[in-house]
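>>> Here you go, sequence then predicted model.
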Amino acid sequence: MCFSATASFIAGTGLLAIGVIAIKRSKNTPQYVLACIPVVFAIQQFTEGLLWLAISEAEYARWRQLAMYLFLIFAQIVWPILVPTSILLFEKDRLRKKILYILLGSGVLAALYLGYSLIYYGATATIENHHIKYQLDFPFSGKVLRGIPYMLATAISPFISSNKWLRLLGWALAISYVFTAFMYIDYLTSVWCYFGAILSALILFIIRKTSYN
C-alpha cells in the first residue's frame, strides 16, 4: 500500500464533499459538530499532501515547516478534544456523560502536553518507504503523558456512547489502529490519521441514521 501527495489530496477532496453533505443534512448541534469531523480531516489531509510536496520538491520547500506543524496540530491537539466532545454532545445517559466528561478531560490534558511539546521540543518529518515519518522528540512521548490520555479520549470515548452507530465508528477506528500499529508502527501518526480520515466517511451514514431517532 503506497501513500503519497496524490492519495492525501484525493482523500481530502472526497472528505470535504462528504463533510459538506453531512453538515447540510444535520439538524441539531450534536450532528453539526459530528459533521465537522470529515471537514477537519479533509483539511488535515490537504496539509499532509502539501507536506509531501514540500519534502520531495524544492519549489514547495518553504511550506515544509508550516505544513508539518499544521498536520501535527490536528493529529496531536485537535482530535483528543474534538472526538470526545462530539460523542458527549449526543449522550443523554447521565452516567455515560460523566464518563465522557472524564475522557474529554483526559483529551484536554493530552492536547496541552502535546501542544507544549510541539512548541518547546519541535518535530521533524521525512519520507521513508513511501510514508511520512514524524519524529517527535517529546519527553515521555510514548508513555503516560501522551499515549494513555490520548487513546482514552480518541479511541475509547465512542465505546462509552449509548448510540450504537457511534460505537460502530469506535470499532472501525480501533480496528484500524490495531492494523496500523501492527503493519506501520514507524509511521503510525501519518497512516492512522489517513485511515481515520477515510473512516470518517461513516459519519454521513451515522447522521442519516440518528436523524430518525
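In hand now; what should we look at?

>>> From now on I want contacts and neighbour counts done on CA atoms only, so please keep to that.
Will do.

>>> chain center to the helix or strand containing residue 151: distance?
Assessed by DSSP states H and E, residue 151 sits inside helix 147-151. In terms of Cα atoms, centre = their mean, to the nearest Å, the centre of helix 147-151 is found 13 Å from the chain centre.

>>> for stretch 40-52, same thing?
On Cα atoms, centre = their mean, the centre of stretch 40-52 falls 11 Å from the chain's centre.

>>> ok, residues contacting it?
With Cα atoms under 8 Å, 6 or more residues apart in numbering as the test, stretch 40-52 has contacts from 4-9, 11-16, 60, 63-64, 67-68, 70-71, 74, 127, 132, 194, 197, 200.

>>> before we go on, here's another structure to hold up against the first:
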Amino acid sequence: MCFSSSASLVLAAALLPLGVASMRDVRERQRDDLLPLAVTPLLFSLQQALEGVVWLGLAPGGSDRLTHAAALGYLFFAYAFWLVWFPWCGLRLNLHAPPPLRRRLLVGLLVLGLLIGGVLWLPLVLDPSLFQPAVVQGSLDYQTHSLVDPWINLGLGSTAYGVVVIAPLLLSASLRLRWFATGVLGAFLVAHLAFGHAFASVWCFFSALLSASLLWILRDPEPVMLPAGL
C-alpha cells in the first residue's frame, strides 16, 4: 500500500477506469453537480502514481531530482488540494439556493482550506529543503517542516485538516456518501494513531482506496445533497 511502489502504482491504475466510469455516468445523467465527486478517483490515481514515483526514486540508483519533483506534487494534493476540493464538492452539491447557514459553513471550510493549504504547501515550493522524503518503518515519511510547527502540533493540525476535509461529506443526505465520510474518518484515526510518522502517506492511501466506492455512491437513488434543515 503506502508501503511499496507497486501497491501505490497498482492502486493508481485501478482507480483510472473507476474514475472514467464515474464521470461518464454523471455526464449521461446530466448531473454536473456530481462531477467533482466523480473526478475524485482520477485525482487520487494521480496522487498515488506520484507516490509510486517517490518510492522508485528512493530505491538505489533513483533520481534525486525526479524524487523531489514527485514528492512536491504528492504533497500538493496531501497538504493543499484536498483541503479545497472536498468543501468545493459540498458547495457543488448545493447549487440550488441552500440555506444561508449551510452555505456559510461550506464557504468557511473552503476559505479555511485555502489558508491551511497555502501555509502548508507554498513554503515547500519556495524552499525545497523543508521536506525530504524517506522510508521510515516501512512507510514514506516526507519529513516536512512548516512555518506553524512551533505553535501547532501534529494532533491539532491534523484534526483541523480532518474537519475541513470530512465535514462537507458528513453533511450529505446520501447515506452512502456519509458512510464514505465515516470511512475516511476511520482511516484518519488509524493513520494518526498507528502511523503518526507517516500520517500523510497512510491517510491518503486509505482515502484513495475508499474513493473506489464513489461510482457506487454516485448511483445512489437517494439524493446526494445536504439535508434541508441546516
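Happy to help now that I have it. Since this is a predicted model, take the numbers as computed values, not measurements.

>>> tm score of chain vs chain?
Scored against TM-score structural alignment, normalised by the length of the first structure, the superposed chains reach a TM-score of 0.91; 213 aligned residues with a Cα RMSD of 2.2 Å.

>>> And the buried ones among the contacts of stretch 40-52 of the first structure, selectable in PyMOL?
The buried residues among the contacts of stretch 40-52 of the first structure can be selected in PyMOL (16 or more other Cα atoms under 10 Å) with this line:
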select buried, resi 4+5+7+8+9+11+12+13+14+15+16+64+67+68+70+71+74+132+194+197+200
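
>>> Mark which of the contacts of stretch 40-52 of the first structure are part of helices, please.
5-9, 11-16, 64, 67-68, 70-71, 194, 197 (DSSP state H).

>>> what packs against the longest helix along the second structure?
With secondary structure taken from DSSP H, the second structure has its longest helix at helix 100-126. Secondary-structure packing of helix 100-126 of the second structure (3 or more Cα pairs under 8 Å, 6 or more residues apart in numbering; DSSP states H and E): helix 64-76, helix 82-92, helix 154-170.

>>> Including distance to residue 48 of the second structure, could those helices go into a markdown table?
Shown next, in a markdown table, are those (distance: least, Cα to Cα, whole Å):
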| stretch | distance to residue 48 of the second structure |
| --- | --- |
| helix 64-76 | 8 |
| helix 82-92 | 14 |
| helix 154-170 | 18 |
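
>>> Tell me how far the longest helix of the second structure lies from the chain's centre.
14 Å.

>>> compared with the second structure, how much does whatever helix or strand residue 203 of the first structure lives in deviate?
Using DSSP H and E, residue 203 of the first structure falls within helix 202-210. Compared with the second structure after fitting, helix 202-210 of the first structure has a mean deviation of 1.5 Å; criterion: mean Cα distance after the TM-score superposition for the first structure.

>>> Please verify my assumption that residue 42 of the second structure contacts residue 14.
No: at 9.7 Å, residue 42 of the second structure does not count as touching residue 14 under the criterion of Cα atoms under 8 Å.

>>> So what does residue 98 of the first structure match up with in the second structure?
With TM-score structural alignment as the criterion, residue 98 of the first structure lines up with residue 104 in the second structure.

>>> Could you check how far that match is from residue 94 of the second structure?
For residue 104 of the second structure, the distance to residue 94 of the second structure (Cα to Cα, to the nearest Å) stands at 12 Å.
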